[in-house]
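A.B. asks: I need the structure of the sequence given here:
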Amino acid sequence: MFNIGEVLSQLMSDFPSVTASKIRFYEEKGLISPQRTAAGYRQFREADVERLRFVLALQRDHYLPLKVIREYLDAIDQGQTPQNLPPGVSIAPRMVSDELASAHKGRSRTLTAEQLRAECGASAQMLEAMISYGLVELRDGFFDDHALRVAKVCTDLAAHGLEPRHLRPFQAAAEREFGLVERAVAPLSSRKDGTSAARAAEAAREIAELCLSLHSALVYARISGMEG
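C.D. replies: A predicted model of the protein is given here:
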């Protein structure tokens, strides 16, 4: 059994942004159920820690809102295999499999330009163009997993004739949408209680998911007109 400080120590290397407030928020949302001592202190099992790792990794790597992750966990708790898991995520029909916990552990990383190019298949010229148009950016001399995701998509689009210079509207749209999300969660962000930051981040993810769904629906509606 671990106390909340020991849980944080186990998670911090992979999830630097995790806090005690965020863990308490997840408990409030029913994603974890730590035991309590007679004095009321939380005690976490190894399974609770891996469950937290599962939730944190799906939020960080796949940008999923908690309501979606909760559906996965509910299915696992019922001995079922969750449907529509993100690509590359597979679990056995139990709480959180050892394989999944291992797969998610250590996902946060930094990449050099050479490593990023090797993983996304971009040429040096392509990477330079993505940087110049603000699609990816270096942080302390390295790229992160978010940059890799963007680079992979940009590289695939280049195969269809859409080069980085054509993709500037996406960057501008992303900044505008983030502005909308930021304003929407401002009342939560301004609060000073312990769980407000976690609540604001979760609300931001849900709003962003809705924005992406709206964007897709509008684009597909126009594509359908091409079929005559």
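A.B. asks: contacts and neighbour counts: CA atoms only from here.
C.D. replies: Will do.
A.B. asks: Show me where the protein has its strands.
C.D. replies: For the chain, applying DSSP state E gives strands covering 35-36, 42-43.
A.B. asks: deepest of the ones you listed, which one?
C.D. replies: Per residue and on average, the most neighbours among these fall to strand 42-43, with a mean of 16 (mean count of other CA atoms under 10 Å).
A.B. asks: To compare against the first, here's the next sequence to fold:
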Amino acid sequence: MAAAQTERRSSGALNIGEVLATLAEEFPSMTASKIRFLEDKGLIAPHRTPAGYRQYSQGDVERLRFVLALQRDQYLPLKVIKDYLDAIDRGERPEGLPPGVSVAPRAVSEELSAHLSTTRPRSLSEAQLRAESGASVALVEAMVSYGLVESANGRFDEHALQVARACVALEDHGLEPRHLRPFQASAEREVGLIERVVAPMASRRDTDARARAAEEARELSEVFLTLHRALVHGLITRMDG
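C.D. replies: This next block holds a predicted model:
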């Protein structure tokens, strides 16, 4: 055992507890079960000793940080993140990377990590929301009134900013928040379906099951969005015909 520890220390490898400690400040809810879950999904592939113990390199830790940041900040499902990492591993530049950011195979560059650290969800005041979206005071009040956005102690999140920008664009076409309430109702029904599907897994107490439930919810949301897009585009195509 002592020899194995010496070998691990000399190679710079970390055990799972040390990985958790490294990520604790940025991702305090991270657990060993979640790390193993991400390994099962093919997001990381730590080295195994002859005795079967996992050894994590700094590259593995950076991949974990990359995955967790995209989940937390961009709400991406693991399948999308894995495709992103697979492209990086092939030496390709995945679509959507900010200009000037470079990536290296099986690792995340310091520049990309720095970019991710600046894209954490923000809390915006109403003034910031209006300034960044172009929404008027009356439009923001209407969005809140019709349930399209919510504020917590006068603060709004990034989702509210996206909704506000969409409402500003739709306002140019004569559509007001009162016309858009069906979108919120539809979203609530879709979330209800997702909750029904993942409820058995989410109700379990172990963290691994809850992580799988959260990931399944993300994947379902992507499928729902694809379905919605296809149905709308199909109806528009029939209009053209």
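A.B. asks: re earlier: so can I have CSV of the strands of structure 1 showing distance to residue 17 of structure 1?
C.D. replies: Shown next, in CSV, are the strands of structure 1 (distance: least, CA to CA, whole Å):
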stretch, distance to residue 17 of structure 1
strand 35-36, 24
strand 42-43, 20
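A.B. asks: For residue 2 of structure 1, which of these is the nearest?
C.D. replies: Comparing those against residue 2 of structure 1 with CA to CA, the closest turns out to be strand 42-43 (5.4 Å).
A.B. asks: Run the chain-centre distance for the helix ranked longest in structure 2.
C.D. replies: Taking DSSP state H as the criterion, structure 2 has its longest helix at helix 207-240. Helix 207-240 of structure 2 sits 15 Å away from the centroid of its parent chain (CA atoms, centre = their mean, to the nearest Å).
A.B. asks: what about the aligned residue in structure 2 for residue 168 of structure 1, distance to residue 147 of structure 2?
C.D. replies: Aligning on TM-score structural alignment places residue 168 of structure 1 opposite residue 181 in structure 2. Distance, residue 181 of structure 2 to residue 147 of structure 2, using CA to CA, to the nearest Å: 7 Å.
A.B. asks: same thing with residue 227 of structure 2?
C.D. replies: 24 Å.
A.B. asks: which of those two has more neighbours?
C.D. replies: Taking neighbours as other CA atoms under 10 Å, residue 227 of structure 2 and residue 147 compare with residue 147 leading, 15 against 12.
A.B. asks: so who does the residue mapped onto that one from structure 1 touch?
C.D. replies: Using TM-score structural alignment, the equivalent of residue 147 of structure 2 in structure 1 is residue 134. Contact analysis of residue 134 of structure 1 by CA atoms under 8 Å, 6 or more residues apart in numbering lists 168, 171.
A.B. asks: And the one 10 residues further on, by the same measure?
C.D. replies: Counting by CA under 8 Å, 6+ apart, residue 144 of structure 1 makes contact with 108, 109, 110, 111.
A.B. asks: Please say which position in structure 2 it maps to.
C.D. replies: Checking with TM-score structural alignment, residue 144 of structure 1 has residue 157 as its match.
A.B. asks: All the helices of structure 1, residue numbers only.
C.D. replies: Going by DSSP H, structure 1 shows helices at 4-11, 20-28, 46-62, 66-77, 98-104, 113-120, 124-132, 145-158, 168-184, 186-189, 196-224.
A.B. asks: Just name the most buried of these.
C.D. replies: Highest mean neighbour count among the helices of structure 1 (mean count of other CA under 10 Å): helix 46-62, a mean of 19.
A.B. asks: check the fit of it onto structure 2 and give the mean distance.
C.D. replies: For helix 46-62 of structure 1, the mean distance to aligned residues of structure 2 following superposition is 2.9 Å (mean CA distance after the TM-score superposition for structure 1).
A.B. asks: Tell me which residues are up against that helix.
C.D. replies: 1-2, 7, 11, 15, 23, 32-34, 64-66, 69, 86, 95-96, 100-101, 104-105, 107, 145.
A.B. asks: again with stretch 172-179 of structure 2
C.D. replies: So stretch 172-179 of structure 2 is contacted by 139, 142, 143, 146, 148, 167, 170 (CA under 8 Å, 6+ apart).
A.B. asks: With stretch 191-204 of structure 1 instead?
C.D. replies: 21-22, 24-25, 65-66, 181-182, 184-186, 188-189.
A.B. asks: cutoff 10 Å now
C.D. replies: With CA atoms under 10 Å, 6 or more residues apart in numbering as the test, stretch 191-204 of structure 1 has contacts from 18-26, 28, 59, 63-67, 178, 180-190, 205-210.
A.B. asks: Skip the chain neighbours and tell me the closest residue to the aligned residue in structure 2 for residue 205 of structure 1.
C.D. replies: When structure 2 is aligned by TM-score structural alignment, residue 205 of structure 1 is paired with residue 218. Spatial nearest neighbour of residue 218 of structure 2, excluding adjacent residues (CA to CA, 6 or more residues apart in numbering): residue 77 at 5.1 Å.
A.B. asks: Which residue in structure 1 aligns with the one you found?
C.D. replies: By TM-score structural alignment, residue 77 of structure 2 lines up with residue 65.
A.B. asks: can I assume that match is in contact with residue 29?
C.D. replies: No: contact criterion CA atoms under 10 Å: residue 65 of structure 1 and residue 29 do not qualify, at 12.0 Å.
A.B. asks: Name the residue in the two with the higher neighbour count.
C.D. replies: Each of residue 65 of structure 1 and residue 29 has its neighbours counted (other CA under 10 Å); residue 65 has more, 20 against 13.
A.B. asks: how about the match of residue 168 of structure 1, what does it touch?
C.D. replies: Residue 181 of structure 2 touches 143, 146, 147, 148, counting by CA under 10 Å, 6+ apart.
A.B. asks: For the last one, which residues are in contact?
C.D. replies: By CA under 10 Å, 6+ apart, the contact list for residue 148 of structure 2 reads 140, 142, 159-160, 163-164, 167, 177-178, 180-185.
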